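*Asks:* Need a 3D model of the sequence below.
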Amino acid sequence: MNADNLVIDAGVPGPAELRRVLGHFATGVAVIAAHDGTRPLGFTCQSVVSVSLDPPYVSFCPAKTSTSWPLLRRAGALCINILAEEQREMCRGFAVSGGDKFAGVEWDRAGNGAPALRGALAQIEATVELEHDAGDHTVVLARIGALRAAESGRPLLFYRGEFGGFSA
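*Replies:* As a prediction, the model looks like this:
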């Protein structure tokens, strides 16, 4: 890395600067989904991370402004769907508030009853164990119950405010 490109500022960064700098960290994209007994629910999330292998935990961070997360929390059983590169438009559909996010989306019930999206690279069935307040987001710790992954496919990635793919 060229040192001329690196800018260090000792001040407290604002939201725009945080987005600009942290956007350089490419992340995978997932749809967190649940079923409330009447309808499927879900939202796009890029903050999914493996936390522990024993016991098996995963974490994700919904925004406090999310209208979907309180509904998913009440449902309890979740399916974290790791999206494939060709699911970009589906991802965008789950990122907006309101409307029927599942319109035109093919899915099956995972073993725990939550929606498992067809075409996803992987699915992680989980239950919420802990939530922690973290500024304008909530850190959710969920225990993994079951998981599965496709043998092929390429991930959908989020980098510098845009969706894209991976090439080796």
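*Asks:* Could you use CA atoms for every contact and neighbour count after this?
*Replies:* Noted.
*Asks:* ok, the residue nearest to the spatial centre of the chain - contacts?
*Replies:* Per CA atoms, centre = their mean, the C-alpha nearest to the average position across the chain is that of C45, at 2.6 Å. C45 is in contact with 29-32, 60-62, 95, counting by CA atoms under 8 Å, 6 or more residues apart in numbering.
*Asks:* compare with the first, here's sequence two:
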Amino acid sequence: MFDLFEFPADGSGLRRAFANFPSGVVAICADVDGTPHGLAVSTFVPVSLDPPLVSFCVQNSSSTWPKLAGASHLGLSLLGTDQQDAAQALGARNGDRFRASQLHRGTGGAVFLDGASAWIEGVPEVTVPAGDHAVVILRIHRIATQPEVDPLVFHGSRYRRLHADTADTWERKAG
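*Replies:* Next up, the predicted model:
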């Protein structure tokens, strides 16, 4: 059944498999000692409604996460389709990570990117070591959304837009 394109269950094979699963792109940001710091992740998962929790994963090799890990509050911006440049800047190892972004501040040092589809402000609750990553669980304190902004999607190792079918299109396909 799996003989067509079978890959080894190693980092390379997993990277190929994960490239087939679309995910949103989230900016994780905070002011640390008066300077904004941030990174982009595509491993964001809602965890619980009661209490309100989300999680994201960060590579152990990240030079930015150790700075953000000590922040009292983190700002998560669920990036919109017009924020590809911001996602690329946040993923860069060097340079001004906020060159493509307008920022606004939340409480406790949380930083947000204008133009996102949603914003979540929270407090890191638990960090769990997991192989070459850390899983961070964040307790949500505040949220805001812009439903008219479509999310930025990462799929096949590139940024994409969702294609939304209208209800009429679905009815014609079903009929």
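*Asks:* before we move on, back to that, what's the counterpart of the residue nearest to the centre of structure 1 in structure 2?
*Replies:* The criterion is TM-score structural alignment: under it, C45 of structure 1 has V41 as its aligned partner in structure 2.
*Asks:* Quick check: its match vs C29 of structure 2, distance?
*Replies:* Here the criterion is CA to CA, to the nearest Å. By it, V41 of structure 2 lies 11 Å from C29 of structure 2.
*Asks:* Check P22 of structure 2 too.
*Replies:* When distance is defined by CA to CA, P22 of structure 2 is 22 Å away from C29 of structure 2.
*Asks:* how about the residue in structure 1 sticking out farthest from the centre, secondary structure?
*Replies:* If you look at how far each residue of structure 1 sits from its centre, by CA atoms, centre = their mean, the farthest one is D4, at 34.2 Å. For D4 of structure 1, the secondary-structure state derived from DSSP: H, G, I helix; E, B strand; the rest coil is helix.
*Asks:* how close does it get to H35 of structure 1?
*Replies:* If you measure D4 of structure 1 against H35 of structure 1 using CA to CA, the figure is 51 Å.
*Asks:* what's the answer for L6 of structure 1, then?
*Replies:* Shown here: L6 of structure 1 relative to H35 of structure 1, a distance of 46 Å by CA to CA.
*Asks:* that's a strand at R20 of structure 1, yeah?
*Replies:* No. Read with three-state DSSP, R20 of structure 1 is helix and lies in no strand.
*Asks:* Matching it against structure 2, which residue comes up?
*Replies:* Under the alignment (TM-score structural alignment), R20 of structure 1 maps onto R16 of structure 2.
*Asks:* ok, now W69 of structure 1?
*Replies:* Aligned partner of W69 of structure 1 by TM-score structural alignment: W65.
*Asks:* just checking, its match touches V58?
*Replies:* Yes. Because the distance of 7.1 Å satisfies CA atoms under 8 Å, W65 of structure 2 is recorded as touching V58.
*Asks:* ok, these two, which is more surrounded?
*Replies:* Just comparing W65 of structure 2 and V58: by other CA atoms under 10 Å the higher neighbour count belongs to V58, 21 against 18.
*Asks:* Does that one touch I137 like I think?
*Replies:* No. The pair V58 of structure 2 and I137 fails to qualify as a contact (CA under 8 Å) at a distance of 11.2 Å.
*Asks:* Please list all residues in contact with G91 of structure 2.
*Replies:* Applying CA under 8 Å, 6+ apart, the residues near G91 of structure 2 are 39-40, 97.
*Asks:* Return those of these that are likewise in contact in structure 1.
*Replies:* When the contacts of G91 of structure 2 are mapped onto structure 1 through the alignment and contacts are counted by both residues aligned by TM-score structural alignment, their matches' CA atoms under 8 Å, the preserved ones are 39-40.
*Asks:* between the contacts of G91 of structure 2, which has the most around it?
*Replies:* Most neighbours among the contacts of G91 of structure 2, by other CA under 10 Å: L39, with 26 neighbours.
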